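Chemist: My questions concern the predicted model and sequence given below.
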Amino acid sequence: PSKTAVWSAHLIMEVLQEAGLPDGVINLVYADGREAAEVVFNHREFAGLHFTGSTAVFNGMWGTIASKIGHYKSYPRIVGETGGKDYILADETANPKQVATAITRGAFEYQGQKCSAASRAYIPTNLWEEVKQYVSDDLATIRTGVVEDFSNFVNAVIDEESFDKLAAVIDAAKASPDAEIVCGGSYDKSEGYFIQPTVILAKKPDYITMREELFGPILTVYLYEPGKLEETMEILDTTTNYALTGAIFSADRSRIERMTTRLMHTAGNFYINDKPTAAVVDQQPFGGGRGSGTNDKAGSVFNLLRWVSPQCIKETFVPATNYLYPNFLEA
């Protein structure tokens, strides 16, 4: 596991063992990622990789495996669930309160530290003032603190490295002529690594926080004029190479159908009038394509089939004793 997830991995293994999982079915190995990869990827019996992590690391692993393909006994199965730049798109008929709630829950739950978290939003100008006010009202009441207190909606980010990266993003937005902090914008690591839920208003659709994964409680909004939905969907589709989750909001069924069709390849998990998070394992298959992974849908039969190797068996109960087929005998 990651060095920042050692304890949780240990607890999960304890739960599985206590539930009766036989030894050896799952092996938990504490090791540096690079050192482990050096051993695993150089072994002739290496058969598969199921990876959850950054796109850059997965790309590196894929390249390493490809360079050693002739060394392996079989072609390794490779599954990746990597990054995301997940979106919310509202049209001018959407309900502002519903959009705001999706932003608050989708972007700031778990401090935005999940690959499905909303990280960018495209809002029509006719809705923006209401949406902004609702989000601001939400953030004014959000409780922040330790994870042991379940009434806290926002907790600390996972480590100092993440904190420093997110703080730098906020500072850059404050200093940029192309961005404006409209909610939040503060941070504090005097006791824990706390980033205040932050909303950035981008003046350009390709502002850096509209393109790059942040993995924290920061959402960037780009405003578009009503009537320019098609152009906005084109921007959404081409701004980033990720395609993990996305959500649309509209009260117009024909527009919902159009948006669903146009944005087909922008999200492996697509939500209509709901936040782009909280796929339930074993109920809602999860995964994305493009730069977000191989879209093998964790928690579903689609993923399971990736790891099986079918064998077809034929048994003949009356074996042939003459090599000639019947048509030859007739001749």
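Modeler: Yep, that arrived.

Chemist: going forward, measure contacts between C-alpha atoms and count neighbours the same way
Modeler: Noted.

Chemist: Could I get the full set of helices for the stretch 51-200 of the chain?
Modeler: Taking DSSP state H, counting those that start in this stretch, the helices of the stretch 51-200 of the chain run over residues 55-67, 96-108, 125-141, 160-175.

Chemist: so what does the second one touch, helix or strand wise?
Modeler: To tie it back to what came earlier, the one meant is helix 96-108. In terms of contacts (3 or more Cα pairs under 8 Å, 6 or more residues apart in numbering; DSSP states H and E), helix 96-108 is packed against strand 118-124, helix 125-141, strand 218-224.

Chemist: what residues does it touch?
Modeler: Applying Cα atoms under 8 Å, 6 or more residues apart in numbering, the external contacts of helix 96-108 come out as 88, 90, 112, 117-119, 127-128, 130-132, 134-135, 138-139, 154, 197, 216-219, 249, 273-277.

Chemist: Next: the last one.
Modeler: Residues from elsewhere that reach helix 160-175, judged by Cα under 8 Å, 6+ apart: 157, 179-181, 185, 187, 189, 193-195, 200, 209, 214, 216.

Chemist: Quickly compare the helices and strands packed on helix 96-108 and say which is most buried.
Modeler: Highest mean neighbour count of the helices and strands packed on helix 96-108: strand 118-124, a mean of 28 (counted as mean count of other Cα atoms under 10 Å).

Chemist: I'd like the distance from that strand to the chain centre, please.
Modeler: Computed by Cα atoms, centre = their mean, to the nearest Å, the chain-centroid distance of strand 118-124 equals 16 Å.

Chemist: now do stretch 268-288
Modeler: Chain-centre distance of stretch 268-288: 10 Å, with Cα atoms, centre = their mean.

Chemist: Quick one: end-to-end distance for it.
Modeler: Length of stretch 268-288, first residue to last, Cα to Cα, to the nearest Å: 4 Å.

Chemist: Mind listing what's buried along that stretch?
Modeler: Residues 268-277, 285-288 are the ones in stretch 268-288 that count as buried (16 or more other Cα atoms under 10 Å).

Chemist: putting a second one here so we can go through both:
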Amino acid sequence: MVKPYQHEPFTDFSNLENQKAYEEGLKTVDAYLGKDYDLVIGGERVSTEDKLVSVNPANHSQVVGRVSKATREHAEQAMTVALDAFESWRTTDPVSRADILFRASAIIRRRKHEFSALLTREAGKPWNEADADTAEAIDFLEYYARQMIRLKDGMPVESRPGESNRFGYIPLGVGIVISPWNFAFAIMAGTTVAALVSGNTVLLKPASTTAVVAAKFVEVMEEAGLPKGVLNYVPGSGSEIGDYLVDHPKTRFVSFTGSRDVGVRIYERAAKVHPGQKWLKRVIAEMGGKDTIVVDNEGDVELAAQSIVASAFGFSGQKCSACSRAVVVEDVYDQVLERVIELTKDLTVGNTEDREKFMGPVIDQAAYDKIMSYVEIGKTEGKLVAGGVGDDSTGWFVQPTVFADMEPDARLMQEEIFGPVVAFSKAKDYDHALEIANNTEYGLTGAVITNNREKIDQAKRDFQVGNLYFNRGCTGAIVGYQPFGGFNMSGTDSKAGGPDYLLLHMQARTTSEML
């Protein structure tokens, strides 16, 4: 009997034993730094001369790994293998497919601190952020396995005398999973196993900057008993293989997490029907956000400040759910802003191998340059009150940055920066605050700090986001507890870690038999 789902607990790093365990994880990872990783196509390792070089963003002279780079020929080979594997995988007992996920989660749980330490090295994640990333990966495997067992027999429909009707789900086919670097383990694993447990085969193209953790995950799935060809590891450039696979007539669906611009491009390309294609491709897309914490004059000022700082600067603001806009009712604006500045100036920034560092680097030079360019834009649009300083000499570090007195239509209030920058805007009243919160093309997360029940109910009606939180920050959704995903330009409203997510990877079929 399958135990009820409970999310993986976070590690208490105030415990000395847990600190030592994480340090051992770092030693384990350091022992294989610089290793080469091959493509995996049909269970076979394929090495290429052209490599993606993954470096530690906190120390960009340190090579984490060199990953073989797939060409279009490799992508075509992987597609052929995946199509062949689909014929047997689609008929595999859903419980057996779920059991592979359970075994994989057990393997990851035993190696939890190693995987988290790898995220510290490859993505620059602080200990607690890396630990949460690994815990979420475990959660996705456990949750989706249980969901598949629930869905395997379909849903009840009515029958009539002399007639038996069934309504069930069948897998789609070969899916392309294009995963991001910011939740390099959790989202990469979650989007992959959701497709696999539903009976599809997958070509996994992870983010180039964090391809090593994806290679390690593929090894885990092999160890857990996943048949050859069901999951194929094909890292490479978007222009070289990404477009090719999105356009491919045998691609049945694309699962993408990343920027708005790339997501829109994928959506557009996937809509075109190519010769030999006999379906409309499905696109599952999560594309970012411009997320707001609204602070009402009937809210807790200290809670508001703490929530803004944690949501804006956790993992250096490199979350699609990060608070990049604080909209505060004018009665408490100065109080909240002043307290946020105080808290921000107390934050520590540096190499996250040190447990005491709250914030680490941003992911790479391109991200650093983009963020620093937005800092310069912010200086022309509002008042810089904290941070605004960067240093890319040894790692890509940007100090947590706060801008005050922004107009709602300022670029810092409208464009996704994906870094440790939060902009403050003053609202005349609560209605005005919600109006500002909604004046963006995105619709991912938001939060409201208020003790007024009527205002909470008003936000539930009028705040247009997929995940809305009250009296807490706007980041930190837990699998199975707060299904995550947004609408508008934040994506296709695909709720990861929710009860209907697997259905996006299947198609419904009705059978009717006369008795």
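Modeler: Received, thanks. This structure is a prediction, so every number in the text was calculated from the model and none was measured.

Chemist: Could I get the TM-score for this pair?
Modeler: The TM-score (TM-score structural alignment, normalised by the length of the first structure) is 0.89; 310 aligned residues with a Cα RMSD of 1.7 Å.

Chemist: picking up where we left off before, are any of the contacts of helix 160-175 of the first structure buried, and which?
Modeler: Buried members of those, counted by 16+ other Cα under 10 Å: 157, 179-181, 185, 187, 193-195, 200, 209, 214, 216.

Chemist: Nearest to residue 64 of the first structure among the contacts of helix 160-175 of the first structure?
Modeler: Lowest distance from residue 64 of the first structure to these (Cα to Cα) belongs to residue 214, with 26.1 Å.

Chemist: So the closest one, which state does it fall into?
Modeler: coil (DSSP: H, G, I helix; E, B strand; the rest coil).

Chemist: Could you say which helix or strand holds the alignment partner in the first structure of residue 454 of the second structure?
Modeler: Under the alignment (TM-score structural alignment), residue 454 of the second structure pairs with residue 254 in the first structure. For residue 254 of the first structure, the enclosing helix or strand under DSSP states H and E is helix 253-262.

Chemist: Residue 296 of the second structure: neighbouring residues, count only.
Modeler: As a burial measure, residue 296 of the second structure scores 28 neighbours (other Cα atoms under 10 Å).

Chemist: So the alignment partner in the first structure of it versus residue 189 of the first structure, what's the distance?
Modeler: Under the alignment by TM-score structural alignment, residue 296 of the second structure pairs with residue 91 in the first structure. Taking Cα to Cα as the measure, residue 91 of the first structure falls 38 Å from residue 189 of the first structure.

Chemist: my guess is residue 138 of the second structure contacts residue 107, does it?
Modeler: No - the pair formed by residue 138 of the second structure and residue 107 falls short of the contact definition of Cα atoms under 8 Å, at 9.5 Å.

Chemist: Please work out which residues of the second structure line up with stretch 166-173 of the first structure.
Modeler: Counting by TM-score structural alignment, stretch 166-173 of the first structure lines up with residues 371-378 of the second structure.

Chemist: Helices along the stretch 201-331 of the first structure, start to end?
Modeler: Under DSSP H, counting those that start in this stretch, the stretch 201-331 of the first structure gives helices at 208-211, 229-239, 253-262, 301-306, 326-330.

Chemist: and of the ones you listed, who's closest to residue 2 of the first structure?
Modeler: Closest among the helices of the stretch 201-331 of the first structure, using Cα to Cα: helix 301-306, at 22.4 Å.

Chemist: With the second structure overlaid, how far apart is the closest one on average?
Modeler: Mean deviation of helix 301-306 of the first structure relative to the second structure after superposition (mean Cα distance after the TM-score superposition for the first structure): 1.4 Å.

Chemist: mind listing what the residue positioned nearest the centre of the first structure touches?
Modeler: Nearest to the mean C-alpha position of the first structure, counting by Cα atoms, centre = their mean, stands residue 115 at 3.2 Å. Residue 115 of the first structure makes contact with 82, 83, 84, 215, 244, according to Cα under 8 Å, 6+ apart.

Chemist: make it 7 Å
Modeler: Residue 115 of the first structure is in contact with 83, 84, counting by Cα atoms under 7 Å, 6 or more residues apart in numbering.

Chemist: Show me what it aligns to in the second structure.
Modeler: Residue 115 of the first structure maps onto residue 320 in the second structure, by TM-score structural alignment.

Chemist: And residue 34 of the first structure, by the same measure?
Modeler: Under the alignment defined by TM-score structural alignment, residue 34 of the first structure corresponds to residue 239 in the second structure.

Chemist: Residue 25 of the first structure too?
Modeler: Checking TM-score structural alignment: residue 25 of the first structure goes with residue 230.

Chemist: Leaving out sequence neighbours, find the closest residue to that match.
Modeler: residue 201 (4.7 Å; Cα to Cα, 6 or more residues apart in numbering).

Chemist: Repeat that for residue 118 of the second structure.
Modeler: Leaving aside its chain neighbours, residue 118 of the second structure sits nearest to residue 29 (6.0 Å; criterion: Cα to Cα, 6+ apart).

Chemist: Would you confirm that that neighbour belongs to a helix?
Modeler: Yes - applying three-state DSSP, one finds residue 29 of the second structure inside a helix.

Chemist: Cool, thanks, signing off.
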